[in-house]
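Undergrad: Okay, sequence plus prediction incoming.
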Amino acid sequence: MTGEKRIIRVSGPVVVAEGMKGSQMYEMVRVGEEKLIGEIIELEGDKATIQVYEDTTGLKPGEKVETTGGPLSVELGPGVLGEIFDGIQRPLDKIKAMTGEFIRRGVDVPSLPREKKWKFKPTVDVGDEVVGGDIIGEVQETKSIVHKIMVPPNISGSIENIEEGKFKVDEKIAEIKTDDSVEELKMMQKWPVRKSRPYKKKLDPDVPLITGQRVQDTFFPIAKGGTAAIPGPFGSGKCVSGDTPILLGDGSLITMEELYKKSLENGKVIEENEHEEIIKLDKPITVYSFDGSKIIKTKTDIFYKGKSDSLIHIKTKSGREVKVTPIHILFKINENGEIVETMAKDLNEGDYIVAARKIDINNEDEKIDLSKFNEKEIKKLPDKMSPELAEFLGLLFAAGQLDENKLILKIENGNKDILERFSELSLKLFGVECKILENKAIIENKLIVKFVKTLGILESKIPKIILKSKNKCIARFIDGYINASASNNVLSIEDKDLKVQLSYLLTRAGIYHEISHDGIFLHLDNSLLTSVEYGDEVVSVAISSCGETNYPNEIFADQIVEIREITGPFDVYDISIPGIENFFGGFGAILLHNTVTQQQLAKWADADIVIYVGCGERGNEMTEVLEEFPKLEDPRTGRPLMERTVLIANTSNMPVAAREACVYTGITIAEYFRDMGYDVALMADSTSRWAEAMREISGRLEEMPGEEGYPAYLASRLAQFYERAGRVITLGSEDKVASVSVIGAVSPPGGDFSEPVTQNTLRICKVFWALDSSLADRRHFPAIDWLQSYSLYVDSVKDWWKKKIGKDWKAVRDEAMALLQKEAELQEIVQLVGPDALPDIERLTLETARMIREDFLQQNAYHEIDTYCPPEKQFKMLETILLFNRETKKALKKGAPIDKLTQLPVKEDIARMKYIPPDEFEEKVKEIQDKIIKQCEEVLK
């Protein structure tokens, strides 16, 4: 019917409707019978083009469209913090409670909880004059953050009524008498996402946003209210290779690739694109994990398959092996005997990682009466094992053979004790005696032969009936196997799969062993790796965090003897284990991490509020964030970091148009908290996905494409977003200084920085932290390239550093940068003629630059002290390294030999500066500086 608002065309997330005269640009609408949320992005005559933020599958021409009369807006008030929203601010936990794990189309849930009452405490009195932006009261939203209730920007007048008490967000808390009327105030405000919130004045970016990361704070600082870009590749999953075996709860082994195939049969794909799949299992599987004190069983029902361009292949002293992606985390034991989570790319030969020492699998055993065995019983093979049968099978596995209908145990050394034991077990189990002839024991019984054949005990793999047995049976199986082998401590085996199976069985029995290319060496005296050597110092491998536990019986420190990168591409796999985040797997049981993301900037940045926007990230990566953020501890308060965090989750398989809205949702929430007087850090990951959403919508609109198919307005849209960052004086009677800092991750395909999104981002952002894969390959973290990165805030923030930290900060920083640049120039000569051909003064330059790189720029995110470096410590560390440079060059000019100057003992102290606690640092760094001067003088003498 003419005049009715109806759909006339559907093209993916873009819908065209007619009868829309009177509508406005960016007005929010409800589309179709399920009332899907959409936004008008183009108007022509009575036709409106709408981008729909939900799945449009099944929408058809003729369905109704309803206008709302207002733009796409977000709800701002108590209840925002600690929440996880989708791109249009729908609370995901509330939706899950209503619809299950999959978001149903058209579901309408309020962004802020309507049923919860918040305790409101007024900070103004009746009769007080207020203007937009003034704070009229407070709500203790979380234990970390006080939510300040503000007068909306467009209202001013006198307080006519205000009440203290508990209120819902949509209940009246105050009345303001304006010139024209009386306005009711609630704790909740609504604000259009595409309209920036007003402020009085934008300030110069002259105060640094301290992150505690030395390369960022000292060399490439970002200011509060500033903008930064971090490039990084799409999808670098923390996974393992497909042939990696993992240990299941029943004791059986299965490779990741086999588990993936079974997952497809017994689960459903919940996310899929050309690069990856995420599968939810119908029934959880049980695996083994380490909880910090003991090995435990844990369950998982999420399986992941992805791709990786490279893997890190690690071999240990005990012969264990594992192939993992470069950023997969393993558990390193440091020089203090503590476990530190460490990425594979940051490990080196000589490092120690956690391996299983003993795993107790206590499955139930079944008493089996094999004396009554018949054809029918053989077909119903028992699922469980008895110790005697296990020993019998162990003997056969080592030295058994079949000759037609005869079962023969052949012992090369003719040990009569073993042959008699085999006969004794045969009689006890089956009621059948053996014939013993020289070095053989022979059983001539068709049923027993058939039984053994059916078990597959004489094949090259250990039968599942053994793998799934109780540890007592495992021990007896191994006992039989060792006794019947040619040597008591060397098992000669060439088959790799069999070596892995036996390694897991030996681990379950608590027998230390080393795997080699031709077999397994047994340490029956349990002497393998009971301590860890660090130079001249030997430390206990007992882990300090475990306290008095049975640690020595559970795990041990296994030394890396070979580590190398292998190039692919490879299919890679992972399982997700919430809470425990590790499992045992590998070619020999090593403790492997499952997916986890460390949010260093979110945790340590000098911001009151953190907004994390996942705009089109892969589902498993967003899952990592959603699982990890609630567990991160806020170092400021010791409380959960989520108490001052808002997460906006918009994954790559969600409707593409919602990606376009999610960054606006995030920046609007950030501006709201800025208006309260808080410093806010917003992280958008990744803006490349956001730009891809714009490209798709633009293509659907048949607009003229720009470079690489992106819309011609790509640069202006990026600028509109980043320009909403800033340090400002907020609205209100009192001048409050607050900021929104924006850090955007860009993900150029193939790491190509010349592509349009990266180039346009660099034109707008004042800081560029260039991630370099070659640094990551050399185990240098953070992998920020000091030659490609830059910050345009250095001159802006130098006065803050000069006043608060040290008057020479800028000079010290510039001197260090000059040394690194000089090193890069000298490296070309070194590669041609070697370092010895350089003048002595240049050799000292190389040595100082090496110290800056390794002792200052490298920082361990997993070390309790080095994870965060205060500004004062950063300055003193760099100042000390440059003092070494000046004093050694001074001594060189006076005739000191170069070899002695490059081998001063104080270099060890300089290398350990980063691990000195901040409260002890000032005193100890003075000692180090005195040592530098003294040792240079001694060389001269």
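TA: The structure has been received and is ready for your questions.
Undergrad: okay, CA-based contacts and neighbour counts for the rest of this
TA: Noted.
Undergrad: which residues of the stretch 751-900 of the chain fall in helices?
TA: Using DSSP state H, counting those that start in this stretch, the helices of the stretch 751-900 of the chain run over 756-764, 773-777, 794-804, 809-833, 840-851, 871-893, 898-901.
Undergrad: Make TSV from the ones you listed and add mean neighbour count and distance to N161 to it.
TA: Output for the helices of the stretch 751-900 of the chain, formatted as TSV (neighbours: other Cα atoms under 10 Å; distance: least, Cα to Cα, whole Å):
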stretch	mean neighbour count	distance to N161
helix 756-764	18	46
helix 773-777	16	61
helix 794-804	16	44
helix 809-833	15	53
helix 840-851	20	65
helix 871-893	20	47
helix 898-901	16	77
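Undergrad: Show me the one of the ones you listed that comes nearest V663.
TA: Nearest to V663, of all the helices of the stretch 751-900 of the chain, is helix 756-764, at 14.6 Å by Cα to Cα.
Undergrad: Next one for the comparison:
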Amino acid sequence: MSDHQNSDHEEPKAINGLPFVSDIKAPPRQSVYSIKYFLVVVANNLAGCKMFEIVHVGRQKLIGEIIRLKNSKAFIQCYENTAGLRLGDPVIRTKQPLSVMLGPGILENIFDGVQRPLTAIHEASQNIFIPKGIHLVSLNTTKLYPWFPSESIKLGDTLSGGDIIGFMEENSLFKKHMIMIPPKISGKLVMLKPAGTFNIEEVLAELKTPHGVTEIKAYHYWPVREPRPTVEKLEGDSLLYTGQRVLDALFPSIRGGTCSIPGAFGCGKTCVSQAVSKYSNCDVVTYVGCGERGNEMAEVLSEFPSLTTRVNGKNVNVMLRTILIANTSNMPVAAREASIYTGICISEYYRDMGYNVVMLADSTSRWAEALREISGRLSEMPADNGYPAYLGGRLASFYERAGKAVCVGNPKRKGSISIIGAVSPPGGDFSDPVTVSTMNITQVFWGLDKKLAQRKHFPSVNWNKSYSNYLDQLKQFFTNFDPHFLDNRRKIAEILHKDMELQEIVQLIGKDSLSETSKLVLDVAKIIREDFLQQNAFSDYDYNCPLEKTAGMMHIIVMYYESINNLLQDTSKNDQQLSLAVIKGNMKGLLNNISAMKFQDPAQSPTEFKNYFDKLKSRINEELKKLKSL
């Protein structure tokens, strides 16, 4: 490793109208000592600083974070390009960790990995790139929001962290953005602002504490690496609805669960993520694009504002409940590493209000690559594939922040965070260290298959490799929803497993050598693959599949299989076995109806679905009577 030194000592000029800071009042002893590979900056004479403290580096005040301390030297990872930084440039301490601004205005916004507002930066700089050293407030401090104080508190009450003092109407969909006392603050309420319209800088309440009067505004700051406090973690017991049959039926997750979606490039990870963000039964969606290609993030940023979903019977814009954190692969690696923590911290903030949040991280592989690169700059001992030895620990500390929890403060409330992490293993190799570590942590595995994607089978979830460990927790939920749901799911999984075994036999001896019941398994498995598991997200009839439709389709398929299987076994005992070809010839119309179940409009009511599937059950019984009379 060699030090980089810029010999040009001319004062830098303003770029795009954004002036450099040239009048920095910093002690000259706290200065840049060396620069390692344009990523890690070493500063000397910084004794007394803390790990993960934010510092401003150089005359442009580049944002940096201390990641190692050695004697009086501090190793700083910069969240911006260090080109042009010179030895001896000042380093200014902020004495604060990397924190995010939490308050009304987060929804519908687009941030980078350290919560800089990209739209506001573009308007200020008129540049497609983020200028170095630019510092803008994360949230709009001039926008006005309707404020409604809580009726359950009064002057003189003792309040503490997490207590709700009122709410603001953030947008037309998210009408109750709870304003909470920040954690670690408590005191007697001496002032509460009456209802009105205010910006987030307005003082809404005042608490008398042992240290004086503390002003409570609509926003506060919180360190991204520190989990927000909860009373206790609870076991999830309700389904995280995705609108995808293969996920909701075969590999379901709970609200507050952890899921991983590993898959090679082109397998449809983004499509699954968008489906979850559009149709999941959550209140808030946090989408973190972590180190993805620029054109992929550009597609997400252009498509998300145009996506709509139905809430309470109305079509609403998905962005009204979505936060986008965009961090592309050409942005500094260190900011990529921070973006995951920024996303989970914002998610915890909305969970503390009592809402159900889904966080989509796409992709954690790029995040792990950032860890690997920073680890290499620090000359740490590499582990498997060059990743740091603490990769599994960092992944676990991130995923453990998911879960259903009892929130701190009054009134009593519960919230949840579900984390869905996309993984991009090189070449679709699931033995990649990031994939293996993620599988060891997460409880749901939605493995995407390259061969299924090449056959245009989407979602390309491999039903032989994927799994869910939440079936026991969801047993009561599914039983209450439909007493036959779990039995039908088990039977469909059994048919798919038998089909996999029979396919190997068919390749050796051919299909004609199989028994009639084995042929039935192959035929029903084909119906399951093509008409149940496969789903066209861009169609008018299958873009979303309500749970009533999923349960009804499973019941019809299993009823058809068991009825025909029993008929074949009964006739074989009487030496008058019907062939499967004869049965299919007599039930051609019914088979067409079974294949056409997916064309039912997902906007129908549960009663309409029930009537439709009841008629189909009666049709199966009628056809069976005709077959038995042959």
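TA: Sure, I can see it. As the structure is a computational prediction, the values presented were derived from the model and not from experiment.
Undergrad: After superposition, what's the TM-score here?
TA: TM-score of the superposed chains, computed with TM-score structural alignment, normalised by the length of the second structure, equals 0.90; 584 aligned residues with a Cα RMSD of 1.8 Å.
Undergrad: coming back round to it: looking at the helices of the stretch 751-900 of the first structure, which is nearest to A684 of the first structure?
TA: Among these, helix 756-764 sits nearest to A684 of the first structure (Cα to Cα), with 12.4 Å.
Undergrad: In the second structure, what stretch matches that closest one?
TA: Aligned by TM-score structural alignment, helix 756-764 of the first structure falls on residues 433-441 of the second structure.
Undergrad: can you count the residues close to L425 of the first structure?
TA: L425 of the first structure is flanked by 19 other residues according to other Cα atoms under 10 Å.
Undergrad: just F538 of the second structure next, same as before
TA: Around F538 of the second structure there are 10 residues (other Cα under 10 Å).
Undergrad: which residue in the first structure lines up with it?
TA: Checking TM-score structural alignment: F538 of the second structure goes with Y862.
Undergrad: isn't that match right next to I333, touching?
TA: No. Between Y862 of the first structure and I333 there is no contact under Cα atoms under 8 Å: 11.7 Å.
Undergrad: who touches both of these two?
TA: V340 (Cα atoms under 8 Å, 6 or more residues apart in numbering).
Undergrad: if we can go back for a sec, for the match of F538 of the second structure, give me its contacts.
TA: V340, E341, T342.
Undergrad: May I see the residues you listed organised as TSV, with secondary structure and distance to A649 of the first structure added?
TA: Below are the contacts of Y862 of the first structure laid out as TSV (DSSP: H, G, I helix; E, B strand; the rest coil; distance: Cα to Cα, whole Å):
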residue	secondary structure	distance to A649 of the first structure
V340	strand	29
E341	strand	26
T342	strand	27
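Undergrad: Please list which of these are preserved in the second structure.
TA: Contacts conserved in the second structure for the contacts of Y862 of the first structure, counting by both residues aligned by TM-score structural alignment, their matches' Cα atoms under 8 Å: none.
Undergrad: want to throw the helices of the stretch 751-900 of the first structure into TSV with distance to L455 of the first structure?
TA: Below are these laid out as TSV (distance: least, Cα to Cα, whole Å):
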stretch	distance to L455 of the first structure
helix 756-764	61
helix 773-777	47
helix 794-804	72
helix 809-833	62
helix 840-851	61
helix 871-893	65
helix 898-901	69
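Undergrad: Aligned to L580 of the second structure, what sits in the first structure?
TA: With TM-score structural alignment as the criterion, L580 of the second structure matches I898.
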